[in-house]
Every structure is written in C-alpha cells, then in structure tokens.
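Visitor: Any chance you could fold what I've pasted below:
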Amino acid sequence: MPPSPPSGSRSAVAGRLRAAGCVFAEDEARLLIAAAGSPAELAGLVDLRVAGRPLEHILGWAEFCGLRIFVEPGVFVPRRRTAFLVRQAAACARPGAVVVDMCCGSGAVGAALAASLEGLELHAADIDPAAARCARRNLARAGGRVYEGDLYGALPDMLRGRVDVLVANAPYVPTGDIGMMPPEARVYEPHAALDGGPDGLEIQRRIAAGAPSWLRPGGRLLIETSRRQAPEAAGMFRRAGLIPRVAGSDDLEATVVVGALPVG
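Guide: Purely as a prediction, here's the structure:
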C-alpha cells in the first residue's frame, strides 16, 4: 500500500479543496502552493480557502483577460464572463479614445482595455474606497485616473460630452437573490458591489439616464447584465435616447447591452 502523500503535496491540497467544493481544485492547489513560503503558511492558506474565502483574496490577485489584477480583501473579484464586456468595448473604441470605466471595482475592465488598445485616455470611478485604491494600483501603468464617488458625481466636468466609450459592470443582482449567491461572494465581497435593487437594474437605470450628457455624439455605453434582464435594460437605454443592441456569448454565459448616442 503506497504511503499517504505529505500534507503539503499538490494531491493532498487538491483533495482538501475538492472536498470543500472547489471545482478547480488542482489549479487552486498549484496556486496556493506557489504562494506559500512555508508548510505552515500553506496550511493557513488552505484553511482560508476551505472556509470559503475567495482564492483571489487569498492570493492578492485575480487573472483577468491574461492580466494579473491586484485585488484586496473585501473588493469585488472580476468574473471570467466580464471578458465579453471588454471585447465588446474594445470593438467600439479606437486608439486614443476617451474611456470611462464606471463602477470600476479593481479596475480590471479598464486595465484590460488599456492592454488591448493604444493610447487610451482612461478614467475610472467607484464609490468604494478600497476598490478605488485597487484600481489606482492596477491602472497606474496605463496612466489611468481613478475617482472616488457615486457614479457621475465622481467624474470631472471636463469629461462631459467627450467620452467615446463608457463601460460599466454595475451591480445587477436583485436584492432578493443575494442570499442565494455562493458564500465567497455574499460573505466576502461588498454588498454594494452586488446589490442592483429590487429588480437588479436600479443602478443601471441611473447610468443609462446620465450617459448622454457625458458621451460624445456617436459614443457608446456598454453595460453587463443578465440575459433575463437584457430586454428591460435595452428599453431603459432607448428611453435615455440611446440606440440599443444586445450582444451575448454562450461560451461565457455573458450578456452586454450596447447603446449608441446618435450623431446630431
């Protein structure tokens, strides 16, 4: 009978993670082992993950669109599906475009756009001080400017009528559904980064209503939402004076509503 693997081996760590319900246990074990400086530190990291702490908060970073995004504990973790929002925004932008990442969280969307497009004038805003702090770190290399405040109230007036692409991964979980989310989201991420109001669209309505004052003619607003919410989101874009379209990715289970401000 072969001996039991040491507690710090990848197979043993992966076994603990798998038993705790981690779907990608082998990958997570590899990352935790690489992050630990000693067997005792590894045991502590594994205990945190088994208790439900997001892997990204334990490591201090998240992988997003091929980038390593710095993420502090208590900050919203960028989701894989949001890569579709980045792709749609990149398709709307041109080199040197003025881009605003609204409800930026860690700044992951802005950082990914800056990595894929040359010479962006990049701005980002979030109401949460911890998120704004992370975003400043993640967007520093791209020269991005980060503002702390409530939606458009955070932005400088010099951006009015100049924005080519306004992108927002605003909260869109209905308040009543938050209790059904996995513990690593509802316990460890800020409530304000998840709660979109009774129907999940409360913050998106505010963003859509204010967008025409900030977009240049022909500029685009892009918001991530769910497939179920997309028809109502498109309607609120239309009521704000934007021409909407809905884009979706089956592979990423992602939905984005794009609204264009008419020229003239």
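Visitor: CA atoms for contacts and neighbours, from now on please.
Guide: Noted.
Visitor: Tell me which stretches of the stretch 1-150 of the chain form helices.
Guide: All helices of the stretch 1-150 of the chain, identified by DSSP state H, counting those that start in this stretch, fall at 10-19, 25-35, 39-50, 55-59, 83-92, 108-116, 129-139.
Visitor: out of these, which comes closest to residue 70?
Guide: Nearest to residue 70 among the helices of the stretch 1-150 of the chain is helix 129-139 (6.3 Å), distances taken as Cα to Cα.
Visitor: Could you check the angle the closest one makes with helix 108-116?
Guide: 10 degrees (axes from the mean of the first three to the mean of the last three Cα atoms, to 10 degrees).
Visitor: For helix 129-139, name the packing helices and strands.
Guide: Packing contacts for helix 129-139, counted by 3 or more Cα pairs under 8 Å, 6 or more residues apart in numbering; DSSP states H and E, involve strand 67-70, helix 108-116, strand 121-126, strand 145-148.
Visitor: can you redo those as JSON lines with distance to residue 257 and mean neighbour count?
Guide: As requested, the helices and strands packed on helix 129-139 are arranged in JSON lines below (distance: least, Cα to Cα, whole Å; neighbours: other Cα atoms under 10 Å):
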{"stretch": "strand 67-70", "distance to residue 257": "24", "mean neighbour count": "19"}
{"stretch": "helix 108-116", "distance to residue 257": "16", "mean neighbour count": "24"}
{"stretch": "strand 121-126", "distance to residue 257": "19", "mean neighbour count": "25"}
{"stretch": "strand 145-148", "distance to residue 257": "24", "mean neighbour count": "21"}
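Visitor: Please give the structure of this sequence too, so both can be compared:
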Amino acid sequence: MLDPLDQLKHLVVDSCPELQEIEMNCCLTTFKYSGTMVPLIFASTSRLINISIVFLAYEPALSYIVTGFPSTLPRLETMTLLCGEHERTIVPEGPFKFTYLRNLRLELVLTGHENVRNTDVLDYAHLLKIAPFMETLELSMWITSCRHQPYREEDGELRMGPPHQHAHLKSVRISGFFGHKDQVELALHILRICTMLEKMEITPKLEISDELALLEYRYEEQQHVDGHRVATEFVCKEDHRNVVSVERATPFCWETHEATVEERLLKRRRVE
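Guide: Next up is the predicted model:
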C-alpha cells in the first residue's frame, strides 16, 4: 500500500515562525520555502528538480548553496535563492558539483555597516566552478547601506576569478548593477571564461522580488547613471563577441512604484 505522501509532488512552506526542521521522504519535484534557516532534510533519492528559497534573516547564500541541503539533491535543475548578506564568507573547497543544475537565480541584498560593505560579489564566480552544466544565470542585486563607489581606473587593477572554462552557460542577466568594482570583476570573469555565452544583459534596475525590500528602496538616479556608464566603459570594452547589452533604467516615479508594490502585497495577503 502506498504512503499518501508518495503522491505529494509540490510543497510550499511560507513563514512558519515555530518551525524547527523539515524532513521529507516523499517524491517531491517542487519545493518553495520562506522563513529563517532551519534544517531541511530530504531523502538521498529525492527527485526534487525545482526549489525556491527566501530567507527572512541574513544568511550567506554562497556558503549555504555549497554546504546546505541543496548539495544533497542529485537531480536539482532549477534553483532560486533570495537572501540578505552583510559579511563575506569563506567557501570551503571540495569535490562537490551540481551536475544537473541548469538554471540559477540568485537575489542578493548586500548591506554595509557604517557605510562600508564587507561582501565581495566576485566570490560568486565560484558558482561557475561547482555548476559546470549551468545554462542560465540571473543575478539580481541590491547594494544598500554603504557608500556608492562606481569603479574608476585609478581605483586599481581589476581582479580575475579562478582560471577555468565554462562550456555550457549561454544566458546571463545581472540587475542592480551600480558599477561597483567587484560587480565589474564578476561580469568580466563570466565574459572571459564562458565559451558558449550567447547573451549577457546588464541593467542598474532593481529586479529582486522581495516586495518589502523594494518598498524601502529610495531611487537614486546617480546609481543608475553610474551603473550604465561603468558597464558600457569597462564590460562592453572587453566584449569581442558582441554578446553584452547594457540597459538604461527607465525614469522612476516613486509614487507609482510605492503604489504598485503595496498593491502586490495586498494581493498576496488576500491569497494567503
């Protein structure tokens, strides 16, 4: 006789403050979770192919991807992860690979302390090493609570990520590109090592899906102007295959933006 849970294919867990652990031995294919980091334990034979996680507290995304439960999922194809980070984490080296991962969307709120940011966007070059068959990458950033400092040549030479080739990544979209030095370095690293890259879209526009974060955002036109200028000057200059496109941010109306976000939040409450 089949266990009733064997028929369960999709599971959504949304903001359960008393939750301490999730352990599943069924055949889920899709899992969505929002909340604080708790142990998420799935059977070693899990068939999960699509996961989406929103952390409601500061958590190091890169470290979690490598050492958290996603590393135990042998069939994972698509992953979305939203979290806030205020400290840089050292990623452990190891033989682990996301062999099946094809699509990755990372939404990062990178915050500073006393106008200084300790996180390093170039660290995310490690993703290309552990996901050798990834085909699409979306990196949505919001850099906040730190000094806006667009890259200039006098800021020093641009660093390079780990030297290796990635033969499957075809599409990259980087949003929230304000022109910071480490953002430029990551874009150039992807451009240099991804031999099959067909398009890289860069925009200063914020595209994270966290409505509450967007509600708190105050548009600063200079960030968008600098992001477009730096991407055009330093990334497009290294584009010898004509795959990079840099989008301008559309004129921003705070009143319209605020009303739109509040409407989305209201609709979400009605659904819940």
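Visitor: tm score of chain vs chain?
Guide: The TM-score (TM-score structural alignment, normalised by the length of structure 1) is 0.33; 131 aligned residues with a Cα RMSD of 5.2 Å.
Visitor: Next one: residue 210 of structure 1 from residue 236 of structure 1, what distance?
Guide: 11 Å (Cα to Cα, to the nearest Å).
Visitor: Neighbour count for these two, which is higher?
Guide: Shown here are residue 210 of structure 1 and residue 236; by other Cα atoms under 10 Å, residue 236 has more neighbours (21 against 14).
Visitor: can I get the helices and strands packed on helix 129-139 of structure 1 in a markdown table with distance to residue 83 of structure 1?
Guide: Rendered in a markdown table, the data for these read as follows (distance: least, Cα to Cα, whole Å):
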| stretch | distance to residue 83 of structure 1 |
| --- | --- |
| strand 67-70 | 11 |
| helix 108-116 | 8 |
| strand 121-126 | 17 |
| strand 145-148 | 21 |
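Visitor: Ranking the helices of the stretch 1-150 of structure 1 by mean neighbour count, which comes first?
Guide: Ranked by mean neighbour count, those are led by helix 108-116 with a mean of 24 (mean count of other Cα atoms under 10 Å).
Visitor: Which neighbouring elements make contact with that one?
Guide: Contacts defined by 3+ Cα pairs under 8 Å, 6+ apart place helix 108-116 of structure 1 against helix 83-92, strand 98-102, strand 121-126, helix 129-139.
Visitor: tilt between the second one and helix 108-116?
Guide: Between strand 98-102 of structure 1 and helix 108-116, the angle comes out at 150 degrees (the same axes, to 10 degrees).
Visitor: Kindly calculate the angle that strand 98-102 of structure 1 makes with strand 121-126.
Guide: Here strand 98-102 of structure 1 points in a direction 10 degrees away from that of strand 121-126 (the same axes, to 10 degrees).
Visitor: orientation of strand 98-102 of structure 1 relative to helix 83-92 in degrees?
Guide: Strand 98-102 of structure 1 and helix 83-92 meet at an angle of 160 degrees, taking the same axes, to 10 degrees as the criterion.
Visitor: end to end, how far does stretch 18-28 of structure 1 reach?
Guide: Across stretch 18-28 of structure 1, the terminal residues are separated by 10 Å (Cα to Cα).
Visitor: Make sure residue 108 of structure 2 is indeed in a strand.
Guide: Yes: with DSSP: H, G, I helix; E, B strand; the rest coil as the criterion, residue 108 of structure 2 is part of a strand.
Visitor: what helix or strand is residue 247 of structure 1 on?
Guide: Using DSSP states H and E, the element containing residue 247 of structure 1 is strand 243-249.
Visitor: Could you check that strand and say which residues are buried?
Guide: 243-248 (16 or more other Cα atoms under 10 Å).
Visitor: With respect to residue 203 of structure 1, which of these is nearest?
Guide: For these, the minimum distance to residue 203 of structure 1 (Cα to Cα) is 17.5 Å, reached by residue 244.
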